[in-house]
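Show me the folded form of this:
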Amino acid sequence: MAWTFDNNFPIYLQIMNRIKLQIISKQLKSGEKLPPVRELAAEAGVNPNTIQRALSDLEKEGFVYSQRTSGRFVTDNHDLILQSRQKLSQEELKNFVSTMEKFGYEAAELPSVVEQYLKGV
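Predicted structure coming up:
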């Protein structure tokens, strides 16, 4: 089944973000081998060159590394993964706080709103 993409955002960046999120959320483990480019392209429903570009950029950022004849693997750099998780978390929290302020909440009210939500989950 092909992945769904937003037409307003380059596909290779969406693929990068998806793989990065899988690494940050530990769906892809450190040292785990990634599927071959053609397999990922078929799964995503995109041209292999698009996958290649996404993986090359992920390699430049340090999220994956390649071994000449063995393929690409998820980084063992736990600091990079932790920093990325924290950065993404901060962005999500910023969006959350901004949205809640638009709803009329004060910043001081947010901890109790979150606590009530978590109790209900």
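
Please make it C-alpha for all contacts and neighbour counts, starting now.
Noted.

Enumerate the positions of the helix of greatest length in the chain that are buried.
The helix that spans the most residues within the chain, counting by DSSP state H, is helix 78-102. Residues of helix 78-102 classed as buried by neighbour count (16 or more other Cα atoms under 10 Å): Ile81, Ser84, Arg85, Val97, Met100.

Now show me the structure for the sequence below, then we'll compare the two:
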Amino acid sequence: MNPEALYIEPASPDPIYRQIVGQIARLIAAGQCPPGTRLPSVREVAAAHAINPMTVSKAYSLLEEQGFLERLRGKGMVVMAQAAVRQPSAERLQALTPLLTELVRQARQLDLNFQQVTEALRPLMEKKE
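This is a model prediction of the structure:
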């Protein structure tokens, strides 16, 4: 996994360590980080995103506590075998429900219809980051 695979939004109300935890957990749930995938070091992530290394360390520790990662001496953090079972798409979509609910609420406040929202969403989904 490349440290640039993470997207950090400093202005987000969600703390940076939680952004990291959420993104890595989603990558594992989607099967994009198979068992044994080595994560970039704390220093690599911190340097790539100009953030405090303690923030990255906190995120990795939480992922380790939650059973997503394991620390291997001399190799760093890797995805645990049992954590890397790809979740069904229904479960992965369910994780988006709060965000989609907020999107719908804001679209209604802006008096945008379904077609307008999906037309705006399509290029964003097709864009490769």
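
Need the residues that contact the longest helix of structure 1.
Ile23, Ile24, Ser25, Gly62, Phe63, Ala107, Leu110 (Cα atoms under 8 Å, 6 or more residues apart in numbering).

For those residues, which entry has the maximal number of neighbours?
Looking at those with neighbours defined as other Cα atoms under 10 Å, the largest count falls to Phe63 at 25 neighbours.

now the nearest residue to it once chain neighbours are set aside: how far from Glu91 of structure 1?
Among residues not flanking Phe63 of structure 1 along the chain, Thr75 sits closest, at 5.2 Å (Cα to Cα, 6 or more residues apart in numbering). Distance, Thr75 of structure 1 to Glu91 of structure 1, by Cα to Cα, to the nearest Å: 23 Å.

rewinding a little: summarise which helices and strands the helix or strand following the longest helix of structure 1 is packed against.
Using DSSP states H and E, the helix or strand that follows helix 78-102 of structure 1 towards the C-terminus is helix 110-120. Taking 3 or more Cα pairs under 8 Å, 6 or more residues apart in numbering; DSSP states H and E as contact, there are no helices or strands that helix 110-120 of structure 1 lies on.

Off-centre distance for helix 110-120 of structure 1?
26 Å (Cα atoms, centre = their mean, to the nearest Å).

now swap in stretch 72-88 of structure 2 and tell me
Taking Cα atoms, centre = their mean, the mean C-alpha location of stretch 72-88 of structure 2 is offset from the chain mean by 15 Å.

Equivalent analysis for stretch 92-101 of structure 2, please.
13 Å.

Structure 1: matching residues for that one?
Against structure 1, the aligned range for stretch 92-101 of structure 2 is residues 85-94 (TM-score structural alignment).

rewinding a little: export the contacts of helix 78-102 of structure 1 to JSON lines and tack on secondary structure and distance to Val121 of structure 1?
As requested, the contacts of helix 78-102 of structure 1 are arranged in JSON lines below (DSSP: H, G, I helix; E, B strand; the rest coil; distance: Cα to Cα, whole Å):
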{"residue": "Ile23", "secondary structure": "helix", "distance to Val121 of structure 1": "26"}
{"residue": "Ile24", "secondary structure": "helix", "distance to Val121 of structure 1": "23"}
{"residue": "Ser25", "secondary structure": "coil", "distance to Val121 of structure 1": "20"}
{"residue": "Gly62", "secondary structure": "coil", "distance to Val121 of structure 1": "36"}
{"residue": "Phe63", "secondary structure": "coil", "distance to Val121 of structure 1": "33"}
{"residue": "Ala107", "secondary structure": "helix", "distance to Val121 of structure 1": "22"}
{"residue": "Leu110", "secondary structure": "helix", "distance to Val121 of structure 1": "17"}
